[in-house]
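# Need coordinates for the below:
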Amino acid sequence: MMKFFRKIRQKFFSENKFSKYLLYALGEILLVVIGILIAIQVSNSNQVRIEQNTMNSYYTELYTTLEADIKEQNESIDQLNALANDLMRCLEIINAKKEDHIDEFKAKIGSLNTAYANDYSMELFDEFMNKGYLSKIEDPQLKRHFESVKIGLIRGKNWDEVLDSDYVNNVSPFIQQNLNYGDFNLPSWLFNENDRPKGGPKVDYSKLFHNLKVWNAIYGRLIYLKSTIKMNNGMLKALVELRTALSEIS
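Next comes the predicted model:
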């Protein structure tokens, strides 16, 4: 083919048909440019196809892993609600000021010492986002669902810092100054009945019923707890909606 084109160029040049030669040269350049553009287009199309196949694989895996994330989120919300119920009951006992409820108060006040961080460990989702695939999602509704989960993760992380600060600066000092850890209903995996420390200074729980610091410590922690539950419910909604959207394309 190249030999054929070379003969045509030589013929125009030898016959002093410079204008035809120039037009031919321009045409040849144009053909080369078109060929390059076609090659680039084919390469881009292949790249887009490969990228879309990769994204589809992520969609399939995310659809599967989100089931476990949703289950974990539901379990977390159930645990948080149980803690909130304990703290609410403590406030009710303080209001009642009945000493026959002290044992129940001691059993439930341990919920004040529980750290309830938002443990969002969504490695596959983070990997998808870190590779920049969010900007490549063409479906606006699907993209919106991904953004909602992303916002939920950011809010959860920021809220964890608030919870940690409140616990370190307020809750833990209050417990150490006013309560006895030995009275708490601790989980069985932490201590069994044989190796759990016994004794320690006695706490006059009847006096706590008239202590404003006790009331505010429990009430304040309950507010943080309720806020966490609300945030986690929002995250749960975002996870369910994303998984539903992925089910339509997986």
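# When you work out contacts or count neighbours from here on, use the C-alpha atoms and nothing else.
OK.
# Tell me the helix or strand right after the helix or strand where residue 21 lies.
Applying DSSP states H and E as the criterion places residue 21 in helix 18-96. Going down the chain from helix 18-96, the next helix or strand is helix 102-108, by DSSP H and E.
# for the helix or strand immediately after that next one in the chain, packing partners?
Scanning forward in sequence from helix 102-108 by DSSP H and E, the next helix or strand is helix 123-130. Counting contacts by 3 or more CA pairs under 8 Å, 6 or more residues apart in numbering; DSSP states H and E, helix 123-130 is packed against helix 18-96.
# and for comparison, fold this next one:
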Amino acid sequence: MIKFFRKIRQNLLSEGRTTKYFKYALGEIILVVIGILIALSINNWNSERITTNKKIDYLVRISGELKNQKEDIKYYKDNVTSEIKSSKRILNILDSENLDSIPTLKKLLGNTATFWAVTLSYPVTDEFINQNLQSQIKNDSLKMYFKYLKELRDSFNIQIDYNQTQYTNTIEPYFVKNINYSEIAIDYFKNGLIQGGPKTNYENLIKSMELWNIATFKLETLNTGNELLNTLNRLLEKIILQIEKEIANS
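Next up is the predicted model:
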């Protein structure tokens, strides 16, 4: 088309018809501009489509990642629930000062002396956020939930640090001084230990204010951890639902 206009302009110029020459020249310029605009529009559309497809691919993978995390949360919740029950039973025994309950106390104290960390990782989600792809999300609720997830993960890290400090500074030193650990270790660790050594005075333990407070503080941290797991589980369910909506509307 442009060659056609150029040929006409050349003929008009040779014939001295300058007015029509400029009209055809203007038409040629307009065609060039229209062509450029169309090319830019197609390029922008392709770029947006590539970004959208990338976003959808990540969201599908994130949804799978979060579903796997929900399974991990169930595992951790089962452990925490069991430890909460053990801590409550220990406190009930200490409160009763019933010497007949000492064998049960020995079986339960291993949980108090053991530190378990909740380890949750989100590599795909982190990669998505680090590439700022969340800015492509149209769903405001999903954007907000990703923000909440970041805040909740920070809370978990604080909780883990607190639990570690509590174990290192309070629980372990008490057991070192007052309890023969090989007697009360949970089976997972006990099988590799040597049985024997000084005997623990459980009659003194059952009246120990320090042990009472240790068990109480341990119960408090377990309850906090359990609530964090419940909150995280509910949040992941909401994120998965909003991801499905975002994909459907993309």
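# picking up where we left off before, so what secondary structure elements neighbour the helix holding residue 21 of structure 1?
Helix 18-96 of structure 1 sits against helix 2-14, helix 102-108, helix 123-130, helix 212-247, with contacts defined as 3+ CA pairs under 8 Å, 6+ apart.
# For residue 59 of structure 1, which of those is the nearest?
Nearest of those to residue 59 of structure 1, taken as CA to CA: helix 212-247 at 6.2 Å.
# mean per-residue distance, the closest one to structure 2?
By mean CA distance after the TM-score superposition for structure 1, the fitted helix 212-247 of structure 1 averages 1.5 Å away from its aligned residues in structure 2.
# got a list of what the most centrally placed residue in structure 1 touches?
In structure 1, the residue lying closest to the centroid (CA atoms, centre = their mean) is residue 153, at 3.1 Å. Contacts for residue 153 of structure 1 (CA atoms under 8 Å, 6 or more residues apart in numbering) come out as 120, 235.
# From residue 146 of structure 1, how far out is it?
11 Å (CA to CA, to the nearest Å).
# about what we covered before: so which helix or strand takes in the residue nearest to the centre of structure 1?
Taking DSSP H and E as the criterion, residue 153 of structure 1 maps to helix 140-166.
# Could you list the buried residues of the helix or strand following that helix?
For helix 140-166 of structure 1, the following helix or strand on the C-terminal side (DSSP H and E) is helix 172-178. Within helix 172-178 of structure 1, the residues scored as buried using 16 or more other CA atoms under 10 Å are residue 175.
# Relative to structure 2, what is the average displacement of helix 172-178 of structure 1?
For helix 172-178 of structure 1, the mean deviation from structure 2 after alignment is 1.9 Å (mean CA distance after the TM-score superposition for structure 1).
# mean deviation (superposed) between the helix or strand just after that helix and structure 2, please.
Using DSSP H and E, the helix or strand that follows helix 172-178 of structure 1 in sequence is helix 205-208. Comparison of helix 205-208 of structure 1 with structure 2 after fitting gives an average deviation of 1.3 Å (mean CA distance after the TM-score superposition for structure 1).
# now stretch 81-88 of structure 1
Once fitted to structure 2, stretch 81-88 of structure 1 is off its aligned match by 1.0 Å on average (mean CA distance after the TM-score superposition for structure 1).
# Please apply the same query to stretch 52-62 of structure 1.
Here the mean offset of stretch 52-62 of structure 1 against structure 2 after fitting is 2.7 Å, by mean CA distance after the TM-score superposition for structure 1.
# Quick one: residues contacting the residue nearest to residue 107 of structure 2 when sequence neighbours are not counted.
Taking CA to CA, 6 or more residues apart in numbering, and ignoring the residues beside it in sequence, residue 107 of structure 2 has residue 184 as its nearest neighbour in space, at 6.0 Å. Contact analysis of residue 184 of structure 2 by CA under 8 Å, 6+ apart lists 106, 107, 108, 109, 110, 190.
# Same check for these, but in structure 1.
Shared with structure 1 under both residues aligned by TM-score structural alignment, their matches' CA atoms under 8 Å, the contacts from those are 106, 107, 108, 109, 110.
# What does the residue nearest to the centre of structure 1 correspond to in structure 2?
Here residue 153 of structure 1 is matched to residue 153 in structure 2, going by TM-score structural alignment.
# Also residue 222 of structure 1?
Structural alignment (TM-score structural alignment) places residue 222 of structure 1 against residue 219 in structure 2.
# Can you tell me the number of residues neighbouring its match?
Neighbours of residue 219 of structure 2 under the rule other CA atoms under 10 Å: 21.
# Ok, residue 21 of structure 1 next?
When neighbours are counted by other CA under 10 Å, residue 21 of structure 1 comes out with 19.
# Equivalent analysis for residue 4 of structure 2, please.
For residue 4 of structure 2, the neighbour count with other CA under 10 Å is 10.
# Alignment lookup: it to structure 1.
Residue 4 of structure 2 maps onto residue 4 in structure 1, by TM-score structural alignment.
# and the helix holding residue 153 of structure 1, how far from structure 2 on average?
By mean CA distance after the TM-score superposition for structure 1, the fitted helix 140-166 of structure 1 averages 2.5 Å away from its aligned residues in structure 2.
# That helix: which residues count as buried?
Of all the residues in helix 140-166 of structure 1, those buried under the rule 16+ other CA under 10 Å are 142-143, 145-150, 152-153, 156, 159-160, 163.
# likewise stretch 35-55 of structure 2?
For stretch 35-55 of structure 2, burial by neighbour count (16+ other CA under 10 Å) applies to 52, 55.
# against structure 1, where does it fall?
By TM-score structural alignment, stretch 35-55 of structure 2 lines up with residues 35-55 in structure 1.
# ok, and what's touching the matching stretch?
Contacts of stretch 35-55 of structure 1 from elsewhere in the structure, counted by CA under 8 Å, 6+ apart, are residue 133.
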